[in-house]
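J.: here's my sequence, what's the structure:
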Amino acid sequence: MVEQIPALLGGDRRVLARMITYVENDGEGKEALLRELHPYTGKAYVIGITGSPGAGKSSLTDRIITELRKGDYKVGVIAVDPTSPFTGGAILGDRIRMSDHYLDQSVFIRSMGTRGSLGGLSRATKEVIKVLDASGCDFIIVETVGVGQSELEIMTAADSTLVVLTPGAGDSIQAIKAGIMEIADIFVVNKSDLAGADRVVTEIEVMLDLGGYKKGDQSWRPPVAKTVSINGKGVDELVQKVKAHRQHLEKSGRLDQERQRRLKAEVSEIIEERIKEMIRQQLGRSGQWNDLLEEVVARKIDPYTVASQIIKEELWKRSTP
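T.: Model prediction:
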C-alpha cells in the first residue's frame, strides 16, 4: 500500500477507497502506511455532526456537502453506522441520503460500522480521517452513530462539533445537558419548520446563559442555527457559522493548540493499546498467569496484586537486555 501513496496524493479515488478499506480492516502494513501519510495530513478541516437518532443528521450532511461544493471545496464524508452485537453486520445506509453526490469527483463518501466501539465513532475513524486528509480533502465531515449522551468521542476528532436537535423529540433540556452540552461548538435545531422549534432555541440559549462553554473557551459562545434539511433552508447560514468558528480558532491560536492536544492524546492511546496487547499476548502464552487467575477466583489473592505483578514482570522482561 505504501507504494500507492503518490497515486493517493494525485487524487486517485480507487486508491483512496482501497486504502480506507486496508486501514479499516487493520491490514498488516497499516502502521507503515499511516507513518508515511503523516507528513501530508493536518490540512483538512474536520466537522463533526452528532445528535440523537432521527434528528436528520444524514440529510443535513447531504445539504452541507451541497453548500460546501458551491465554494469548490473537496469534501470527504465518514458516516458511522451502528454494528449489530449479534451478527456483527451494519446497514451502512447513510449514503442513500447522499446519492446526489455519487457522480461528483470532488466528494468521497464512506460508511463505516462501529464494530463494537462506543462513543459514536468507529475504532478506525481517526485513521480514515488521516487518509482522506492526505488525499487532498478541504473539509471532512464525520457523522456519528446517533446514540445520545454517550457519543462524546467526536470532540477528539473534529475541529468543529455540531450537535443536532429537533423539536418534538422529548425533553430538549435532557438532550443537551452534561457532556453533549459541553462538546457543542454550534447547535443545530433541524426540522425547524415543525412546531416547538423556537422553544428549543430558547432553551438552548438559557442553558448557554448558565454556562457550559466547550473546554472553557469563554471567547466563543456556541451559536444556534435553525435548519430544514428537507429543502436546505438555513444550511447556508449554518455553513457560515462553521466558517466563523474556524476563523475564531485560527485567530485565537486555539486550532493549533487543540490539534496538538489531540495528537498528544493519540500517542498516549497508542501506547496504552500496545501495552494492553502486550499483556494480552503474555496472558495467552503463559500458564503462570492462568494459575494466578485461578488463585483470584479462589479468593487466595486479590486482582490488584495480580495485575501489578503481571505489569511489573512484563515490563522488567522488556527492559532487560
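J.: can we go C-alpha only for contacts and neighbour counts from here?
T.: Noted.
J.: can you give me how far the longest helix along the chain is from the chain middle?
T.: In the chain, assigned by DSSP state H, the helix with the most residues is helix 254-285. Mean-position distance between helix 254-285 and its chain equals 16 Å (C-alpha atoms, centre = their mean, to the nearest Å).
J.: run this one through as well so I can compare:
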Amino acid sequence: MADVAALVARAREGAPRAVARLISLVEGASPQLREAMAAIAPHCGNAYVVGLTGSPGVGKSTTTSALVSAYRAQGRRVGVLAVDPSSPFSGGALLGDRVRMGEHASDPGVYIRSMATRGHLGGLAWAAPQAIRVLDAAGCDVVLVETVGVGQSEVEIAAQADTSVVLLAPGMGDGIQAAKAGILEIGDVYVVNKADRDGADATVRELNHMLGLGEARQPGDWRPPVVKTVAARAEGVDEMVAALDKHRGWMEERGVLAERRAARAAKEIETIAVTTLRRRIGELRGGKRLDALAERVVGGTLDPYTAADELVEGVTEG
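T.: Reported below is the predicted structural model:
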C-alpha cells in the first residue's frame, strides 16, 4: 500500500515519480483513491486547463508540444494529459510513447502522461478529471489535455477544460466536419494549423463565416478568434497563447471561469455517484434481487417504474 500523505507531499514538490504514482491510483481506481483525492483537495484550483481537440491529422500533438515550449519560455510549469485510443489487448495507450513530445521529457518543469480512453466515448479517459486534479495539486500552472479525435464525441472536452481549443487543417474538409460534429458550439479558440498549405486562408474565412452564423452575441460576449499556425515551425504559437490568455482574462472578469469550474465539479461528482450506484446495482444482480424484479415485470405482476423504484430503494439503503 502506498503512503498517500508522503506521495502527495513529494508530488507537491514536483517529484515526477510521486505524480505518476498518484495518477496510477486514479487510473486503477485504487481503494486509496478517496484518501488521495482528500489529501490533494486543498491544493487544487490554481491550474489553467486547456483542452485541445480536432480530427486526426490536424497536428494536435505537434501543437501541444509547441504550446509547452511557449509556456515554458514564460517560466510556467506545464502538465500534459495526452488521451489516446486504448489498446484492444492491454487496455493501455497505443500512442503512449509520445515521440513528438520527446524534447520536453528531460525538463523538470514539464510532466507528460498518456492515458487510455478504455473505450470511453468522447475521447477522454474516465479518470481524466482526477488526473487533472493531481497535476493541479503538483504545482502545474497550465494543464494541457489533448484528446483523441473521434468525430461528434469530441465535444466532451468542453466539460473538462477552462478553455477549449479546436484544431483544424486546410484541405481536410474540416469546415463541414466542424459543423457536423457540433464543435463550432464548444470552441473558445479555433486554430487552423498547417497554415502553410494551400487553402489555409479559405479555411479561416469559412470558419469565421460559420461562427458568424451562430446565435446572436450580446455586446461584451466572447467571440472565438481564429488563429493560423504552423506548429511544426512554432509559427503563430505566440498568437495562440495570446488568444488563450485573452480568453482567460475575459472569463475571470465576468465570472465565467468560476461557473465553468463549478459545472465541471458537479459533473465529476455526478459521475462518481453514478459509478457507485452502478456498482451497487451489480452487487444486487449478484444477489438475485434485480433478476427477481425483472421476472415480476415479465410476468405482469409489476410495472417497470415501480420495479425501478424498488431497485433504487435497495441501492440507496444504508
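J.: any idea how far the residue positioned nearest the centre of structure 1 lies from residue 277 of structure 1?
T.: By C-alpha atoms, centre = their mean, the mean C-alpha position of structure 1 lies nearest to residue 154, the distance being 3.8 Å. Per C-alpha to C-alpha, to the nearest Å, residue 154 of structure 1 is found 25 Å from residue 277 of structure 1.
J.: same check on residue 213 of structure 1?
T.: 37 Å.
J.: also residue 162 of structure 1?
T.: From residue 162 of structure 1 over to residue 277 of structure 1 (counting by C-alpha to C-alpha), the distance is 34 Å.
J.: residue 200 of structure 2 matches what in structure 1?
T.: Under the alignment (TM-score structural alignment), residue 200 of structure 2 pairs with residue 197 in structure 1.
J.: so who does that match touch?
T.: Counting by C-alpha atoms under 8 Å, 6 or more residues apart in numbering, residue 197 of structure 1 touches 166-167, 189, 191.
J.: in the stretch 201-321 of structure 1, which spans are strands?
T.: Along the stretch 201-321 of structure 1, counting by DSSP state E, counting those that start in this stretch, strands occupy 224-226.
J.: which parts of structure 2 are helices?
T.: 4-12, 16-27, 33-40, 60-73, 128-137, 174-181, 200-212, 237-254, 256-286, 289-299, 304-316.
J.: corresponding residue for the residue nearest to the centre of structure 1 in structure 2?
T.: By TM-score structural alignment, residue 154 of structure 1 lines up with residue 157.
J.: with adjacent residues omitted, what lies nearest to its match?
T.: Nearest residue to residue 157 of structure 2 in three dimensions, chain neighbours excluded: residue 51, at 6.1 Å (C-alpha to C-alpha, 6 or more residues apart in numbering).
J.: how near is the equivalent of residue 263 of structure 2 over in structure 1 to residue 155 of structure 1?
T.: The alignment partner of residue 263 of structure 2 in structure 1, by TM-score structural alignment, is residue 261. Counting by C-alpha to C-alpha, the gap from residue 261 of structure 1 to residue 155 of structure 1 is 12 Å.
J.: equivalent analysis for residue 285 of structure 1, please.
T.: 38 Å.
J.: neighbour-wise, which of those two wins?
T.: Under the neighbour definition other C-alpha atoms under 10 Å, residue 285 of structure 1 and residue 155 were set side by side, and residue 155 has more, 22 against 11.
J.: tell me how many other residues crowd the counterpart of residue 141 of structure 2 in structure 1.
T.: In structure 1, residue 141 of structure 2 lines up with residue 138, judged by TM-score structural alignment. Using other C-alpha under 10 Å, residue 138 of structure 1 has 19 other residues around it.
J.: if we can go back for a sec, which residues does the residue nearest to the centre of structure 1 contact?
T.: 48, 50, 119-121, 144, 161.
J.: buried residues in stretch 246-257 of structure 2, which are they?
T.: 247-248, 250-251, 257 (16 or more other C-alpha atoms under 10 Å).
J.: what's it in contact with?
T.: Under C-alpha under 8 Å, 6+ apart, the answer for stretch 246-257 of structure 2 is 162-163, 188, 222, 258.
J.: so the residue nearest to residue 157 of structure 2 sits against residue 159, correct?
T.: No: Residue 51 of structure 2 is beyond contact range of residue 159, at 9.4 Å (criterion: C-alpha atoms under 8 Å).
J.: comparing these two, which residue is more hemmed in?
T.: Remark: of residue 51 of structure 2 and residue 159, residue 51 carries more neighbours, 25 against 19, as counted by other C-alpha under 10 Å.
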